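Undergrad: next one to model:
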Amino acid sequence: MLKNILPVCLLLLLSCNSNKKESPQQKDIAIVQHERLTDEQLLDLVEKQSFKYFWDFAEPNSGLARERYHPDGNYPQNDAHVVTTGGSGFGLLSIIAADSRGYVTRSETLERLEKVAGFLKNADRFHGAWPHWMNGNTGKVQPFGKKDNGGDLVETAFMCEGIICVREYFKNGNEREKKLAAQFDELWKGVDFNWYRNGQNVLYWHWSPEYNWEMNFPLQGYNECLITYVLAASSPTHSIPAAAYHEGWARGGAIKSSNTKYGLPLIVKHNGAEEYGGPLFWAHYSYVGLDPHGLTDEYANYWDLNYNQVMIDYKYCVENPKHYKGYDPDYWGLTASYTHNPDGSTGYTAHMPSNDTGVISPTAAVSSIVYTPEQSIAAMRNFYENFNEQLWGPAGFYDAHSQQYDWSTKKYLAIDQGPMPVMIENYRSGLLWKLFMNAPEVQQGLKKLGFKSGKYGI
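TA: Predicted structure coming up:
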C-alpha cells in the first residue's frame, strides 16, 4: 500500500525541482502532505464538509436536501429541485450538529429551519406522511414510481428523527427558538402512523390517493425500518398498539436468527441477506437517533446486532473472495450507492457481501464509526489521503469508488451523505442520540414495545 509512501514521494519530487520557481499550487501540495491531519482534525473536516451538502447545496426554496447533487450541474430529467424526505431528515440532524460546533451561526440556523418548517407545513401530506420526493419549488409530490405517488411512511420516519431532535434542541431556548420548536412539534404530531396499519397489526410503507394500498409493502424485519415502529409507538396523537410491532415487524418472533458468519452471530434475519447480513445502511438509518448502546428487547441486543453486521462487512472486504482490486483493511464498506455497470454506465444498487460489484461506498465505513472507530477512521484517512482526487469534493466524499474499474461517481446522494456527519457527531459527542433518546414520547414508545436502555433510564 502507498499510504505512507505517497506523501514522502511528493515532498522529494518538489525538493528535487527546488531550482525551479514553485507555483502556489506546488507550495500548497507540500504543506498539505507535510502537515498530516490528526484523527480529530480529520473527523472535523469530514463532518464539516459533508454537512455542506445540506447547507451550501440545499434546494434554495425549501431549504431541504436535494435528492442528489451533481457538482457539474448535469442533472438527469431536470431534477435539480427534487427534494428527498428521508435525506432531509438526516440533514436536519446535521444542521443541529453544525450549529453546536459553530460551523454556522445560531441566527443562520434559525432562519434555515424556519424556512424548512414553513415548507413542510404546506407541502403535500397523505394522512400526515410526506412522499418520498417533493418538488422543492411547489411542495407537490414528485412520484418516486408510478404507484409511489403518495405517502411514504419510512421516509417520513427518517424525517421525524430530525424533527424531534430539532424540537428537543430548541424547546428551552429564547422566544424565537421556542416558537420554532413548537412548529416542529406540530409537524411530528400530524403523522397518522396508526392509519398506515390498514386495519392490521403491521405497518405499510406506502399509500397513494390514486392506488391506495397497491404497493403492498408491509414493514417486516429486519431491514432499515425499525425506527418507523419506534416512532409509531411513540406518537402522542396516532400511536400503534404494541402488537403491531411484535406480530408485524418481529413476525411473531420469527425475526430471530441463529446464523453466524466469521464467528459473529447475525442475531436477526436480514431480509434477503441471511448469510452475511444486509447493506450497511441498515445499521445507520434507524440509529442516527436511536442509541444502540445497551438497547435491547426480546429479539436483540442492538449494539451487538449492528457491531456484528459492520464487522461481517469489514471482514468480508478484507477476505475479498472475488479478488477485487484494492479491497483491504483500509478500503472497505458495502452499502447502497451508485455503482459501475458492466457496460460502463452508472447505476444504483444495494451493495453488500451477497451483492458485491467491486464498488466501495465511503458512507458505509464512515457512518459506521460509532461501531468500529479504528477501522472507520483508517478507511476515512485512506480515502482522503490516497484517493483525494477521485473521492473528495465540495460536499465531502463522493458517493462511490472502485479501484477495480478506476472509477468514481463524483456525485452525491442525500440519503448516503446524511448519515456521515450525523454519525461522526454521535461518535464525537453523542449529541443527536441524547436529544432523540431523551424525548419524553420516544421513551414512552420504547417502553411500550418492550425496549430497555439503562443509559436512558428505560
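Undergrad: C-alpha from now on. contacts and neighbour counts both.
TA: OK.
Undergrad: isn't Q33 up against L11?
TA: Yes. Applying Cα atoms under 8 Å, one finds Q33 in contact with L11, separated by 7.4 Å.
Undergrad: tell me who's in contact with D148.
TA: Each residue near D148 by Cα atoms under 8 Å, 6 or more residues apart in numbering is listed here: H206, W207, S208, M215.
Undergrad: distance-wise, check A250 relative to A232.
TA: According to Cα to Cα, to the nearest Å, A250 and A232 sit 15 Å apart.
Undergrad: neighbour-wise, which of the two wins?
TA: Higher neighbour count among A250 and A232: A232, with 27 against 23, using other Cα atoms under 10 Å.
Undergrad: helix or strand for the residue lying closest to N172 once chain neighbours are set aside, which one?
TA: Nearest residue to N172, sequence neighbours excluded (Cα to Cα, 6 or more residues apart in numbering): K178, at 6.4 Å. Element membership for K178 (DSSP states H and E) is helix 175-189.
Undergrad: here's the other one to compare against:
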Amino acid sequence: MNPLGSEAEVSRALDAVQRQTLRYFWEFGHPVSGLARDRLTIGAPADDRVAIGASGMGTMAIIAGVERGWIRRGDALERLLGTVRFLERAPTYHGVFPHWMNGTTGATIPFDRKDDGGDLVETAFLLQGLLCARQYFDRDDGDERELRRIVDRIWHETEWNWHSRGGLKVLYWHWSPNHGWSMDFEIRGWNECLMTYVLAASAPRFGVDSGVYHGGWTQGQDFRNGRSYHGIALPLGPDYGGPLAFAHYSFLGLDPRGLKDRHADYWQQNVCHVRINREHCIRNPHGYKGYGPDCWGLTSDDTDVGYRFMDPVHDLGFIAPHAALASLPYAPEASLAALRHFLGALHDRIWGECGFTSSFSESRDWYSQDYIGLDQGTTVVMIENYRSGLLWKLFMSCPEIRVGLASLGFESPHLR
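TA: Sure thing, here's the model as predicted:
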C-alpha cells in the first residue's frame, strides 16, 4: 500500500519536493555564471564559491523542471547557454575542471592545500549533466545548436588519459599545476566514481582503453563483496555497502535497469545497498533517537562537527533526507514512507525554501541550516528518474556512451 495515499497524492507530494528543491539551482544559482553554489546557509549571505559536480546535477535538475513545465524551455536554454560559455572561458587543467571555482571570475578555489587543480570526478559529474543537456536541447535552432557545440568542445577537450599518469592502468583523481600528482589518490571501486571510468572510456579524443577500467576500477580492495548483511547479499562494495551516494551519483544518468557486466547486475547492487542501509536504521544498534522504518538514509553529509563520511559502519546518528528520497527508484514504498515522515513531525525543522536541508540528528537535537548542491541535485534527478526515467534516457541516448559501455563489457537494454 502506498504510504502517501492515492497516486494523485503521491504525484502532488513529489511535485512539491522536486519543485521546491529545484529552486536551489534555478533561483539561487550564481547570478553571473549560473553554476550551482556549493552550499547555502539559511539566513547567511551567499558567497561566490560554486561546485563543478553539483553544477552538472543542477543542469539535470533544470532539464527535469523544463519537462515538468515549471521552467520555460527558452529560459532554461538561455541560462545553460550562459553557463557553458562561462565554463568554456574558465581555467582548466588539461581540460579538467577544479572541484570549486569562483562563480564570477572562473578562478579556481582550492578544495584543499594541494587540491588546487583538476578534479576528474567532479568533472565527470559535470559532464554527465552537460551531455544530458546536449541530448535534450536537440532542436534545429541557433541557440540550441550553439549549446550542443559548446558542450561538445568541453567534452572533447577533457583529457581523461592525462589522469592515467602516462599510461598506468588506473585513473587518478587530482592533478595540480603546483603540486603535480602529489595527492596520489587512485580512483578504484567500489564507490561513487563509476561515472568517471564510463566517460573516460567513452571520450571521443582523450579517452582510455578498457585495460584502465579493468586494471584500476575493478581492482579496488572494496570492489568485490559477495557477503550478506541482515540476510541481504551485496555483490560489490565495502561492508554494509558504504554511503548511499554510491547508489546515486553515477546513476543519475547511467541507467542501472538491466545494466550488467561480469562483475554485477547493477540494479541488484543498488537495490541491495539501499535495503541494507535501511535495515541498519531499523535495527538501530546504537539506539539513536528517531531511527526506524520511516526514518533512514545514511550517507556522507553534515554533522554538528562538520561534513563526515557516514554509513552503517560509520553511523554517527545523522540522517540525510536526500539519501532516502534519491533511493526512490530502488525502494519506492520505503522512500515514500520516509518522505511522509519527513514532511510530518519533522517538517518545520528540516524543510525550507530549497526543500529539505542536508541532515539532522534527533539524538543530538541538531537540525542542519544548510542546503548542499550535491544533495539537492540528487533529490530532483533521482525522483525524476523514478517518475519518468528522463535523465536515464537522455544520458543513455549518447552514442559515445553506448560505445564506451560496450567497450568495457557492459550489457544494457540501451545497447541493443
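Undergrad: quick revisit: show me what the residue nearest to N172 of the first structure lines up with in the second structure.
TA: Counting by TM-score structural alignment, K178 of the first structure corresponds to R145 in the second structure.
Undergrad: which residues in the stretch 101-250 of the second structure form strands?
TA: Ranges of strands within the stretch 101-250 of the second structure are 108-109, 118-119, 171-172, 174-175, 186-187, 224-229, 232-236, based on DSSP state E, counting those that start in this stretch.
Undergrad: need the nearest residue in space to the most centrally placed residue in the second structure, chain neighbours excluded.
TA: The centre of the second structure sits closest to Y249, judged by Cα atoms, centre = their mean, with a distance of 2.9 Å. The shortest distance from Y249 of the second structure to any non-neighbouring residue, by Cα to Cα, 6+ apart, is to E192 (5.9 Å).
Undergrad: over to H206 of the first structure?
TA: The spatial neighbour of H206 of the first structure that comes closest, neighbours along the chain excluded (Cα to Cα, 6+ apart), is D152 at 4.9 Å.
Undergrad: hang on, the earlier thing: the helix holding K178 of the first structure: how far from the chain's middle?
TA: Chain-centre distance of helix 175-189 of the first structure: 24 Å, with Cα atoms, centre = their mean, to the nearest Å.
Undergrad: now do stretch 223-242 of the second structure
TA: Relative to its parent chain, stretch 223-242 of the second structure has a centroid offset of 21 Å by Cα atoms, centre = their mean.
Undergrad: and that stretch, how far apart are its ends?
TA: End-to-end distance for stretch 223-242 of the second structure, by Cα to Cα: 11 Å.
Undergrad: flag every buried residue along that stretch.
TA: Going by neighbour count (16 or more other Cα atoms under 10 Å), the buried part of stretch 223-242 of the second structure is 223-225, 229, 233-242.
Undergrad: if we can go back for a sec, can you tell me which of the contacts of D148 of the first structure carry over to the second structure?
TA: Retained in the second structure: H206, W207, S208, M215, out of the contacts of D148 of the first structure (criterion both residues aligned by TM-score structural alignment, their matches' Cα atoms under 8 Å).
Undergrad: and the furthest pair within those residues?
TA: Comparing every pair within those by Cα to Cα identifies S208 and M215 as the most remote, at 8.5 Å.
Undergrad: overlap in contacts of these two?
TA: When contacts are counted by Cα under 8 Å, 6+ apart, the set common to S208 of the first structure and M215 consists of K147, D148.
Undergrad: superposed on the first structure, what's the mean shift for the lengthiest helix in the second structure?
TA: Across the second structure, the helix with the greatest residue count (assigned by DSSP state H) is helix 7-26. Aligned to the first structure and superposed, helix 7-26 of the second structure gives a mean residue distance of 1.6 Å (mean Cα distance after the TM-score superposition for the first structure).
Undergrad: beyond that helix, next helix or strand please.
TA: strand 39-41.
Undergrad: contacts for that next one, please.
TA: Applying Cα under 8 Å, 6+ apart, the external contacts of strand 39-41 of the second structure come out as A46, Q369, D370, Y371, I372, G373.
Undergrad: just the buried residues out of those, in ChimeraX syntax.
TA: Typed into ChimeraX, the line below selects the buried ones among these, using 16+ other Cα under 10 Å:
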select :369,370,371,372,373
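Undergrad: distance to E333 of the second structure and secondary structure for the contacts of strand 39-41 of the second structure - can I get that in CSV?
TA: Formatted as CSV, those follow (distance: Cα to Cα, whole Å; DSSP: H, G, I helix; E, B strand; the rest coil):
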residue, distance to E333 of the second structure, secondary structure
A46, 36, coil
Q369, 28, coil
D370, 27, strand
Y371, 25, strand
I372, 25, strand
G373, 26, helix
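Undergrad: re earlier: buried subset of the contacts of D148 of the first structure?
TA: For these, a neighbour count by 16+ other Cα under 10 Å gives the buried set as H206, W207, S208.
Undergrad: I'd like to know how far the residue mapped onto the last one from the second structure sits from D152 of the second structure.
TA: It stands for S208 of the first structure. In the second structure, S208 of the first structure lines up with S176, judged by TM-score structural alignment. With distances taken as Cα to Cα, S176 of the second structure is found 24 Å from D152 of the second structure.
Undergrad: ditto for R257 of the second structure
TA: Between R257 of the second structure and D152 of the second structure the computed distance is 27 Å (Cα to Cα).
Undergrad: now swap in G409 of the second structure and tell me
TA: 25 Å.
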